[in-house]
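Asks: Here is a sequence with its predicted model. Questions after.
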Amino acid sequence: MVTRRGFIDGVSAAGAATLLGITPSASATTHVGRAVTDAELRARDAIRATNVGMRASYAALKSELISRLSPVIVVQNDATGGEFSLIHGGRPQESVNPVPELFELAKSISHVPQGIFSIIAPYLSGKVPNLPNAGRIDPHDLDMVAFERPGAVSWVSPLQGYAATLTTARRQLGEANLPQELEISCGKILDEALTFIRDSVRSGTFDMASFEEFSGRTYPSIRTNMKYAAAAQISGVEGLMRKWRATIGEEAWKDLYTVVLSIWTTSELNQASIIVRRCMNPAKVATHLIDLPTVELPRDPIFVALDNLARIVQDCVSAEMVFPTDPVVADAFKGKEDLLSVEILHQMGSTAGPPAASFSAAGSACPLHKEKAQPAV
């Protein structure tokens, strides 16, 4: 394996720049209002090379660290309750979907109102009454979603197609062997959905008032489905955590990292994170449980998780060593804050974010220092 030192020694500034997708002096060939001398270009390239070298050594350290991270659980959220993978001793050990099928079935029926809304939403222009929550809807957002011309009826065919799918599910619901309460709630949702579709197609129109009545009638049943889905996920995930904890042992488990991959809209209070958190070492969960929002679910979730985890781990260590005299700045360096943002907020008078950092007293190693609220006990 290529060592960090060997990698750094073998990469020139220009080579590292190419490797990292950086073109030295590409933006330094001109300067506003005057020509740039060759000496100035060389000096600027030399300055850029310092950062190119840093990025090369940073990438090399991260590459080595990826293969050493252990133990790690990677969670990729999906429609079945999540795929969970255990990495121990630097190698993937097992990948499983531990959540009972009841989770997926309960959620599938709960999503029916959203399925209908997704079909009719583009045709809502001029059909939105004064809803109780109208003040929470951005008019421009609504215009972006309701983009079809008023009076268009091309929603009928896709709505009828979805009705055929719902009809099949309703007809076969009794054969799915669901708990009685769940079967009743699923039947109620399907019946109400089919009624809304039938009435809308017959009249050739719909509006948010009629949709709100439909969704309101289904909501109690959706809450029932959520109860069954949540119970299924808790039992499945906690059962797997107990199994893996016994597999790797208590000594290793106390240092467990967990990376939960999810799309942005489910990245806070993520269902998997809530369950896993109480299975981890309470003393380390704040730093070792990472919710990682993604643009879309990655094809290789284990690599994406470990690549990001390696960056987080090495930043946590380097922050305390690069800024040993200023723990507040160190916290920013190893967290989600950007150090330069502190100075930007200061110069902008804190009009665009949290309170600006105040300058620390003379003699402090770092000029940027801000008071940090103490966590509640």
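Replies: Sure thing, it's come through. These figures come from a predicted structure and were not determined experimentally.
Asks: For the rest of this, base every contact and every neighbour count on C-alpha atoms.
Replies: OK.
Asks: count of residues packed around Leu182?
Replies: 22 (other C-alpha atoms under 10 Å).
Asks: do Arg217 as well
Replies: 15.
Asks: so after the helix ranked longest in the chain, what's the next helix or strand?
Replies: Determined from DSSP state H, the single longest helix within the chain is helix 208-248. Downstream of helix 208-248, the next assigned helix or strand under DSSP states H and E is helix 250-253.
Asks: So which elements touch the following helix or strand past that next one?
Replies: For helix 250-253, the succeeding helix or strand toward the C-terminus, using DSSP H and E, is strand 257-263. Packing partners of strand 257-263 (3 or more C-alpha pairs under 8 Å, 6 or more residues apart in numbering; DSSP states H and E): strand 72-76, strand 289-294, helix 301-322.
Asks: can you list contacts of the following helix or strand past strand 257-263?
Replies: Where DSSP H and E defines the elements, the next helix or strand beyond strand 257-263 is helix 271-277. Contact with helix 271-277 is made by Val75, Asn77, Gly81, Gly82, Ile234, Val237, Glu238, Met241, Val260, Val285, Leu289, Asp291, as judged by C-alpha atoms under 8 Å, 6 or more residues apart in numbering.
Asks: Grab the most central residue of the chain for me.
Replies: The centre of the chain sits closest to Pro293, judged by C-alpha atoms, centre = their mean, with a distance of 1.7 Å.
Asks: How much space separates that residue from Ile119?
Replies: Separation of Pro293 from Ile119 (C-alpha to C-alpha, to the nearest Å) stands at 27 Å.
Asks: for Glu181, same thing?
Replies: As for Glu181, its distance to Ile119 is 29 Å (criterion: C-alpha to C-alpha).
Asks: Kindly report the same for Leu190.
Replies: 16 Å.
Asks: which stretch of helix or strand covers Glu183?
Replies: Glu183 belongs to helix 180-203 when assigned by DSSP H and E.
Asks: Leu190 and Ile119 - which one has more neighbours?
Replies: Neighbours per residue, other C-alpha under 10 Å: of Leu190 and Ile119, the larger number sits with Leu190, 23 against 16.
Asks: Alongside the first one, take a look at this:
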Amino acid sequence: MATRRGFIGSASGIGTAALLGYSASPSAADTPVAGEVGAVAVTPQQAKDSIFAVNAGMRSNYATLKAELIKHLSPVIVVQNDAKGGRFTLVTDAGQESVNPVAETFELAKSIAHVPLGLFSVLASYLADKIPNLPNAGRMDAHDLVMVAFNDDKSSAWITPLKAYATTLTTARRNLAAAGLPAALTTSCGNILDGALKFINTSVQTKVFDMASFEAFSASVYPDIRVNMEHAAQAQIAGVQQIMKTWRTKVGEAAWADLYCVVLSQWTTSVLNQNTIIIKDCMNAAKVATHLIDLPGLETPKDPIFTALDNLARIVQDNIAAEMVFPKDTKVADALKGNQDLLSDEILIQLGGSGATAATAKAAPAYNTLSEGMCPVRK
């Protein structure tokens, strides 16, 4: 759904207007000449285009301001969540520096902890499309299951990819001792790999699997997965805290107090993202709510740093615009500053919405003293 924050791309001001198909200002032919009586006759479409051009001009000006503002954002830390625990980039007036601060233990522990999901990904499409008799059966959506179990549950086509994955697991099991992991982590990884290989061998030999047998396997290795999670979390906390401490010393306390952190993540991990949890305790507590920004997306952008700074520039300029464009209505200003669409309250009112947002909207005062029909922003 298009929102206020989504309609402006990274194009230049002139490029934005051209992309939209009309200029940011009316043509000379559509502009009345001083001293003429009445306006120049225009068609309805020309009239509409001249109105559209007003918004194109706004977008052009907005994009120009944003492009220039990006150059002045400092200090900023951009976090790209990845398999290594996150790539951190510090942006200051002096330039950029990037590092993966988390020890390899993080990735190694998570790699083995993901084995049950790896098995499930091979088998899922061959499941029967009926909810199985599992302890959490009531939590499953029947239609979701039908969409995931799209292959014939009588087929044995899953055997070949499962055996291929078993080869990978076997190699990892054989080499595990040489990886130099902590003793407890080595033991838990061995248990997970052994349990997975046993499940695969039984399933391949009998040419049969079901969710009951898979659940028995996953339950048997769950305590070991928790051990792996513990080691991964310890490695990530230590690495992130250390790089934040190092960079805090580098930029100085005064600059650090105004630090922005932008965490790029996928939607599925954007709530209680692990790096966000760790970072917030390393920032100025008074500004965490506004300066620690989770930016979820669908896939990793081609230019993560630009994407983060581009979105941060929008946020920063909206923060200032909100208080200057709507200084008499703090509720509208808050909407412009946040991730709420400015029209959301009005839509809730017209749809008969209830709850705090709609109730607050109905009680909010008009922005200025014009009559209600003339007010540019009605709440």
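Replies: In hand now; what should we look at? These numbers come from a predicted model, not from an experiment.
Asks: TM between them?
Replies: Overlay of the two chains. TM-score (TM-score structural alignment, normalised by the length of structure 1): 0.87; 344 aligned residues with a C-alpha RMSD of 2.0 Å.
Asks: post-alignment, the helix holding Glu183 of structure 1 versus structure 2, mean distance?
Replies: On superposition with structure 2, the mean distance recorded for helix 180-203 of structure 1 (mean C-alpha distance after the TM-score superposition for structure 1) is 0.6 Å.
Asks: Give the aligned range of that helix in structure 2.
Replies: Per TM-score structural alignment, the counterpart of helix 180-203 of structure 1 in structure 2 is residues 183-206.
Asks: List the buried residues in the matching stretch.
Replies: Residues 185-197, 199-200, 203-204 are the ones in stretch 183-206 of structure 2 that count as buried (16 or more other C-alpha atoms under 10 Å).
Asks: tell me how far the host helix or strand of Leu19 of structure 2 is from the chain's mean position?
Replies: When elements are assigned from DSSP H and E, Leu19 of structure 2 belongs to helix 13-20. Distance of helix 13-20 of structure 2 from its chain centroid, counting by C-alpha atoms, centre = their mean, to the nearest Å, is 27 Å.
Asks: what lines up against Ile237 of structure 2 once you look at structure 1?
Replies: By TM-score structural alignment, Ile237 of structure 2 lines up with Ile234 in structure 1.
Asks: Near that match, how many other residues are there?
Replies: By other C-alpha under 10 Å, neighbour count at Ile234 of structure 1 equals 20.
Asks: how near is the residue lying closest to it once chain neighbours are set aside to Phe147 of structure 1?
Replies: Excluding the flanking residues, the one nearest Ile234 of structure 1 by C-alpha to C-alpha, 6 or more residues apart in numbering is Ile275, at 6.3 Å. In this structure, Ile275 of structure 1 and Phe147 of structure 1 are 40 Å apart, going by C-alpha to C-alpha.
Asks: which one of those two has more residues nearby?
Replies: Ile275 (17 against 13).
Asks: what does the more buried one align to in structure 2?
Replies: Checking TM-score structural alignment: Ile275 of structure 1 goes with Ile278.
Asks: Would you mind measuring from its match to Lys287 of structure 2?
Replies: According to C-alpha to C-alpha, Ile278 of structure 2 stands 15 Å off from Lys287 of structure 2.
Asks: go on, Asn339 of structure 2?
Replies: Taking C-alpha to C-alpha, one finds Asn339 of structure 2 at 17 Å from Lys287 of structure 2.
Asks: Same check on Gln241 of structure 2?
Replies: Gln241 of structure 2 is 18 Å from Lys287 of structure 2, by C-alpha to C-alpha.
Asks: Read off where stretch 245-262 of structure 1 ends up in structure 2.
Replies: Counting by TM-score structural alignment, stretch 245-262 of structure 1 corresponds to 248-265 in structure 2.
Asks: Surely Phe88 of structure 2 is within a helix?
Replies: No - remark: Phe88 of structure 2 does not belong to a helix; assigned using DSSP: H, G, I helix; E, B strand; the rest coil, it is strand.
Asks: Give me the aligned partner of it over in structure 1.
Replies: Match for Phe88 of structure 2 (TM-score structural alignment): Phe84.
Asks: OK, contacts around the closest residue to its match other than its chain neighbours?
Replies: Leaving aside its sequence neighbours, Phe84 of structure 1 sits nearest to Val75 (C-alpha to C-alpha, 6+ apart; 4.6 Å). Contact partners of Val75 of structure 1, counting by C-alpha under 8 Å, 6+ apart, are Gly82, Glu83, Phe84, Ser85, Thr258, Val259, Val260, Leu261, Ala272.
Asks: Could you check how far Val75 of structure 1 is from Val96 of structure 1?
Replies: Counting by C-alpha to C-alpha - Val75 of structure 1 and Val96 of structure 1 are separated by 10 Å.
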